[in-house]
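> sharing a model prediction with you, sequence too.
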Amino acid sequence: MNNKLIKEIKDYMISITVALVIALLFHTYVFARATVQGPSMQPTLHNNDILFLEKISTETSNVKRGQIVVFDSKDENGDYYIKRVIGIAGDTVEIKNGHVYLNGSMLNESYLSSNNITEPSTDESKYIVPDGCVFVLGDNRTNSKDSRVLGPIKIKDLKGHAVVRVFPFNKATVF
């Protein structure tokens, strides 16, 4: 082999390595793909919907009410759940008369189906969100394991928030 060919192979290897490192960093800290499993976010999201998540806001603890987030459930199966952020640190979330109240005001939840009723999962109906946490609920309240059962979710357990649904193609949506 001549030196020119060896140099060219070396240059390609360096380029490929740099591209892989950038892709890995991008996937780890910026964007990720997620597939919805189960009915807990209906009617907003359905089983097998494919989303892209933005991760920077969760890495910097810049999470906002209304965002759809993916988090580590910490269950024995290592499941990840997808839910909507209802309350952030310092908020009081109360569930009464089938509705959710945030800091004393009833939430206008236009993303819920019209027959959706929110009930507390236990005798507890009032939650104060601690620092470093969020309170999440599924949009399908009668079929969702969320903060009513799991308690507040630590921001460090959030894996990202949904920015776009890419599949099915006819339901592509920017959140």
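Looks like it came in fine.
> switch to C-alpha atoms for all contacts and neighbour counts from now on
Fine.
> max-length helix in the chain?
For the chain, the helix that runs over the most residues, judged by DSSP state H, is helix 3-29.
> helices or strands next to that helix in the packing?
Applying 3 or more CA pairs under 8 Å, 6 or more residues apart in numbering; DSSP states H and E, we find helix 3-29 packed against no helix or strand.
> need the next SSE after it, C-terminal direction.
strand 31-35 (DSSP states H and E).
> wait, Gln67 touches Ala162, no?
Yes: judged on CA atoms under 8 Å, Gln67 makes contact with Ala162 at a distance of 7.3 Å.
> pull the number of nearby residues for Phe31.
Other residues lying near Phe31 total 19 when counted by other CA atoms under 10 Å.
> meant to ask about Glu124, not that
Glu124 has 11 nearby residues by other CA under 10 Å.
> return the distance of the most centrally placed residue in the chain relative to Asn103.
Centroid check for the chain by CA atoms, centre = their mean gives Val69 as the closest residue, at 1.5 Å. Applying CA to CA, to the nearest Å, the value for Val69 to Asn103 is 21 Å.
> okay, now the one to match up with it:
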Amino acid sequence: MDFYINEETAWLRKSVSWIVNVVVVLACAWFLVYGFGEQVKVSGNSMQPVLDGGDVVLTDRLSYVIGKPQRFDIVVFEREDGKKNVKRVIGLPGETVQIKNGIVLIDGEPLKAPAQLEQVSLAGRAESPVQLSDGEYFLLGDNRDSSEDSRFANVGNVTLEQISGKVWLRFLPLLKIGFISGKERS
């Protein structure tokens, strides 16, 4: 009993309690991040200016277990060749996507987005209307001139099964750490 009352050992008890609390918080954070998320390194500059090549982001795998990708979400998907890519959702299931005269059309109407996301210099396979089936998405990189995305046959329409999660946090480089909401259409 004297151990808990003695002033000389009170600092030891407080220190041990503080260290245990920090370890428990770190363990919980680690479990949440790696249990429901995934760490992905962005390759290339196809998502500039929002994400640069070499940035490391965390994805939320749980959001698409309980919900569906929305237009302008930034997602991680696995290509047929096994590579992980980061792109923005443009076309949703059941829609028709076409790129005509440099403008992205959704069901024949211009995409309502800032000009830098609307303009596309190369239409690729979207020169003709691309009909998305149930569970298929049309993805584009923000840096349209430097992006290998759904416009090209080697990527094509992306299924919900290929999408592993929604990008929610850039944590490397540390100087650019911050949340990514999908609304960053700068």
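Okay, I see it. Predicted model, so just to flag it, every value in this text is computed and none were measured.
> ok, back up a step: residues of the longest helix of structure 1 that come out buried?
Of the residues in helix 3-29 of structure 1, Tyr29 count as buried by neighbour count, 16 or more other CA atoms under 10 Å.
> tilt between it and strand 31-35?
Interaxial angle, helix 3-29 of structure 1 versus strand 31-35 (axes from the mean of the first three to the mean of the last three CA atoms, to 10 degrees): 60 degrees.
> sorry, back to before: neighbour count winner among Gln67 and Ala162 of structure 1?
Shown here are Gln67 of structure 1 and Ala162; by other CA under 10 Å, Ala162 has more neighbours (25 against 17).
> need the contact list for that one.
Each residue near Ala162 of structure 1 by CA atoms under 8 Å, 6 or more residues apart in numbering is listed here: Leu51, Phe52, Leu53, Glu54, Gln67, Ile68, Val69, Val70, Phe175.
> now the helices for structure 1?
3-29, 56-59, 147-150.
> quick one: which of the ones you listed is nearest Ser40 of structure 1?
The closest of the helices of structure 1 to Ser40 of structure 1 is helix 147-150. By CA to CA, the value is 12.7 Å.
> residues in contact with that closest one: which ones?
With CA under 8 Å, 6+ apart, helix 147-150 of structure 1 has contacts from Pro120, Ser121, Thr122, Phe135, Val136, Leu137, Ile153.
> which one of the residues you listed is nearest Tyr12 of structure 1?
Of the contacts of helix 147-150 of structure 1, the one sitting nearest to Tyr12 of structure 1 (CA to CA) turns out to be Ile153, at 44.6 Å.
> map the closest one onto structure 2.
The alignment partner of Ile153 of structure 1 in structure 2, by TM-score structural alignment, is Val158.
> so its match touches Asp134, yeah?
No: at 10.9 Å, Val158 of structure 2 does not count as touching Asp134 under the criterion of CA under 8 Å.
> more crowded one of those two?
With neighbours defined as other CA under 10 Å, Val158 of structure 2 and Asp134 compare such that Val158 has more, 21 against 12.
> can you show me the strands along structure 2?
Counting by DSSP state E, structure 2 has strands at residues 37-41, 56-60, 74-78, 84-91, 96-100, 103-106, 109-110, 130-131, 136-140, 158-159, 163-172, 178-179.
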